[in-house]
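Trainee: my questions are about this predicted structure, shown below with the sequence.
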Amino acid sequence: MTATLRLALFTLLLAPSFSHAGLKTGSEDNAVFGGLPYPIEAALTAGQKLGVVGFETPYSLTPAAEYDTVLLQGEMSDPALRVEIAVKGRSFFSAASVYAPSSSRRFSNGRFWARFSVPLTRQPFKLRVVNLGAADGAKLSFYEAEMTVESLSREAPPPPAEKPYIPDPSLSLPYSAPFKMIRRAEWKAELPKSSYTLHQPFYFTLHHTQGNYPKTPEAAISEIQFVQDYHQNAKKWIDIGYHFMVDPFGNIYEGRPIRVEGAHVLSRNTGNIGISIMGNYHPPVSNPVTPASAGSFVTIGRYLKDTYAVNVSSFYAHRDIGNSDCPGDDLYARKAELRDLIFTPQPAPLPVNLSDAPPLTPAQQQSLTRLKTYLLSIEASPQ
């Protein structure tokens, strides 16, 4: 090997990796780990030693731009598990840098989130699970693993306040709205971190939560409480990002007030109403889209159409206007059907009272007279 070739090879080994096959800065999509589908399932086997890495993914694809924050959310069966990330070294000779969460939380039902702060980088990373004394067979599911830049993804930090910000009730959906909604107070929402930005709705976006698929209405309330906590404390948003959430039973939950900006599509929130159906509608999970949840989405869409003059070209799915797989392939396949149900004129309802019915035609009147005559003849005939 010539000296020139050796020098070229040595330079290549020392050079940082700049493959642009991954995600953009401020991306809303998940990192890709060697083709592993979400949710990424980690199961600890019997006999693993305490404090050792019991599971790790391959390195992610290299992002197309820099990131300084990694956000994870999922489900953890045992609190004696710790999630870490390992960011790949910048050269062949550099070791990976391992990071513990800068903040995290696990709910009593196992739902968890973790936020990692790292120096600004473009390097791939891997997910790791460490056993701190968990029971044999403990499991952890990663529903999301998002790379972002904090300054681009977080909302403006709340100013110092002498007292909590309590939104004006007039910002919310009026009680005269033609559908029932579970209000923030009913699902025990936390107060927003600071004041909202007002807006006038003129389009709306379909999402899925890419999280837990509630089996009961009580589980749905636990899930929306988790989503708010994840948005406020992991993503550093003022409040839950969506305006409405819908559970599989068709219950509609109030998120942000309808007259304020949400935080559900990167840089596309002014005038945009976010409606999220709880669950994961992307393969291989593919939760079923229930008639009740689809019907409630249509109900909200019709209200927006009638109240804010939203037209058929102003209905989007998240992936239409953002770098995301949301709302999943299966729910996205229903978009045209939902659009038609919202915007196609519906037939007039049948009259409730006979007095409201249109007059009978002569043929209908003749048939009715014959029927009455026949019934009277039956009553008059001997038994």
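Mentor: Perfect, I can see it now.

Trainee: going forward, measure contacts between C-alpha atoms and count neighbours the same way
Mentor: Noted.

Trainee: in stretch 212-219, what's buried?
Mentor: 212-214 (16 or more other C-alpha atoms under 10 Å).

Trainee: apart from its chain neighbours, what residue comes closest to the spatially most central residue of the chain?
Mentor: The residue lying closest to the centre of the chain (C-alpha atoms, centre = their mean) is residue 209, at 2.3 Å. Leaving out its chain neighbours, the residue that sits closest to residue 209 by C-alpha to C-alpha, 6 or more residues apart in numbering is residue 278, at 5.2 Å.

Trainee: how far is stretch 224-235 from where the chain is centred?
Mentor: Here the centre of stretch 224-235 is set off from its chain's centre by 11 Å, with C-alpha atoms, centre = their mean, to the nearest Å.

Trainee: who touches it?
Mentor: Stretch 224-235 is touched from outside by 71, 73, 103-104, 107, 111, 113-115, 153-154, 187-190, 193, 237-241, 245, with contacts defined as C-alpha atoms under 8 Å, 6 or more residues apart in numbering.

Trainee: can you do 6 Å?
Mentor: 115, 237-240 (C-alpha atoms under 6 Å, 6 or more residues apart in numbering).

Trainee: and for stretch 192-202?
Mentor: Contacts for stretch 192-202 (C-alpha under 6 Å, 6+ apart): 158, 165, 238-239, 259-261, 271-272, 310.

Trainee: then this one, side by side with the first:
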Amino acid sequence: MGFRRLLFPLSLVISAAPCAAQEEANPVRFQEIPAAARVEAPVGSKVDAPMWESPASDPVEAAFDAVLFDGYAPDSRFVLEAALESGSLRWVPAEIERFPNGRFWGRIPISGRVGTALRLRMRSAGISPGQVVEIFGVETARAEDERADSETTRAQPRQGWFGKRLGFPGVISRESWQAAPAQAPYEPMSPARITVHHTATVRPLRSADSIQEMRLIQRYHQRGRGWIDIGYHFVIDGAGRVFQGRPEAMVGAHVRGRNDSNVGIALMGNFSRKKSQRPNRPQIHSLIALVRWLIVTYDIEPKQILGHRDQQKTACPGDGLYSRLGHIRRSAPPGPVLSSLGSRLTLPAWLETRLGATAFYDGGRIR
């Protein structure tokens, strides 16, 4: 056989979570396991030679007009395609956006109805032998106005709110991570609960990689899912840095049908894998500080600190993070917001020492 064929699900299935960049909203599943794969380019493969092909997926649960995915590959010379399971397979190639650190996301313009099954495959475009392509998650999507899930009708946002500096000390502004503008006006809300997520992908430690991850998540949400902006209000990277997403007093897009009054905080990382990666000390420390600030600022009750899975059928934020929410609630009552973080978030010395010069994220294979 001239290529290596890897089928779902195997030991190569590395994610049991639902949104990539992403916790997937409508994950493509194989034998009830969300799709993910690690494909190694074989020796002697030629351009256009197949590298991997999946069996038919489980029937999808919603109509769709695109397939979305994200992953990591140092060598970008590959093509990912999808086809509807039918008598004759018509393969549709993906449009892929790549980032300098090897991260990528893509969209395959293919449509199907409820109950449709999909096949996926990867072809070589000259990729070097031994290079690895990792797919973190695959989902179906349908272009829609994110506000279709709103619980109530709201007035227009206050003029001049967008771009205002947030009050949480040390937050990394949208300008600092080079966020794209929101594609429509936000809708105001009064925060009354907090939802904790994981991104179900990588956990960058260095600032430059975290900035690229923020930009990838925003592009995935805006250009892939068709939302007006990144869905989360705050995102915490592997070094404990807190990034501003949407302004926290504006409606987000992170829990379908329950976004009103709901502040979304996502921790970078995948906390649902078999050998579960767990949130590290800097992430938990920053999450507690951020939650305290939100509770004090908006008079939110600690019992309103929820996991995504408490409100929707999903594995998010993964067992490794969900198990820490009791500790987060107990730590949340008013106290020092940044007793040891200072005026800005920096990489702790113990973590800086451990990193060396080349680490991209901890808890995984990427270097």
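Mentor: Now that the structure is in, tell me what you want to look at. Predicted model, so just to flag it, every value in this text is computed and none were measured.

Trainee: what's the distance between the residue nearest to the centre of structure 1 and residue 100 of structure 1?
Mentor: When distance is defined by C-alpha to C-alpha, to the nearest Å, residue 209 of structure 1 is 25 Å away from residue 100 of structure 1.

Trainee: and the nearest residue to residue 162 of structure 2 once chain neighbours are set aside, helix, strand or coil?
Mentor: Distance criterion C-alpha to C-alpha, 6+ apart; nearest residue to residue 162 of structure 2, sequence neighbours excluded, is residue 247 at 7.1 Å. Three-state call for residue 247 of structure 2 (DSSP: H, G, I helix; E, B strand; the rest coil): coil.

Trainee: still on that earlier bit, tell me how far the residue opposite the residue nearest to residue 209 of structure 1 in structure 2 once aligned lies from residue 104 of structure 2.
Mentor: Residue correspondence to structure 2 (TM-score structural alignment): residue 278 of structure 1 is matched to residue 268. Residue 268 of structure 2 is 16 Å from residue 104 of structure 2, where distance means C-alpha to C-alpha.

Trainee: residue 354 of structure 2 now?
Mentor: Separation of residue 354 of structure 2 from residue 104 of structure 2 (C-alpha to C-alpha) stands at 27 Å.

Trainee: of those two, who's got more company?
Mentor: Neighbour count, other C-alpha atoms under 10 Å: between residue 354 of structure 2 and residue 104, residue 104 has more, with 23 against 9.

Trainee: which helix or strand contains that one?
Mentor: strand 103-108 (DSSP states H and E).

Trainee: so where in structure 1 does that strand end up aligned?
Mentor: Mapped onto structure 1 using TM-score structural alignment, strand 103-108 of structure 2 spans residues 111-116.

Trainee: contacting residues around residue 172 of structure 2?
Mentor: For residue 172 of structure 2, the contacting residues are 243-244, by C-alpha under 6 Å, 6+ apart.

Trainee: just the buried residues of stretch 173-187 of structure 2, please?
Mentor: For stretch 173-187 of structure 2, by 16+ other C-alpha under 10 Å, it's 173-174, 177, 179, 186-187.

Trainee: now swap in stretch 119-137 of structure 2 and tell me
Mentor: 119-128, 131-137.

Trainee: and if you look at stretch 198-211 of structure 1?
Mentor: For stretch 198-211 of structure 1, by 16+ other C-alpha under 10 Å, it's 199, 201-211.

Trainee: what's the end-to-end length of it?
Mentor: Start-to-end span of stretch 198-211 of structure 1 (C-alpha to C-alpha) is 29 Å.

Trainee: residue range for that stretch in structure 2?
Mentor: Taking TM-score structural alignment, stretch 198-211 of structure 1 hits residues 188-201 over in structure 2.

Trainee: ok, the equivalent of residue 234 of structure 2 over in structure 1 to residue 321 of structure 1 distance?
Mentor: Aligned by TM-score structural alignment, residue 234 of structure 2 pairs with residue 244 of structure 1. Distance, residue 244 of structure 1 to residue 321 of structure 1, using C-alpha to C-alpha: 19 Å.
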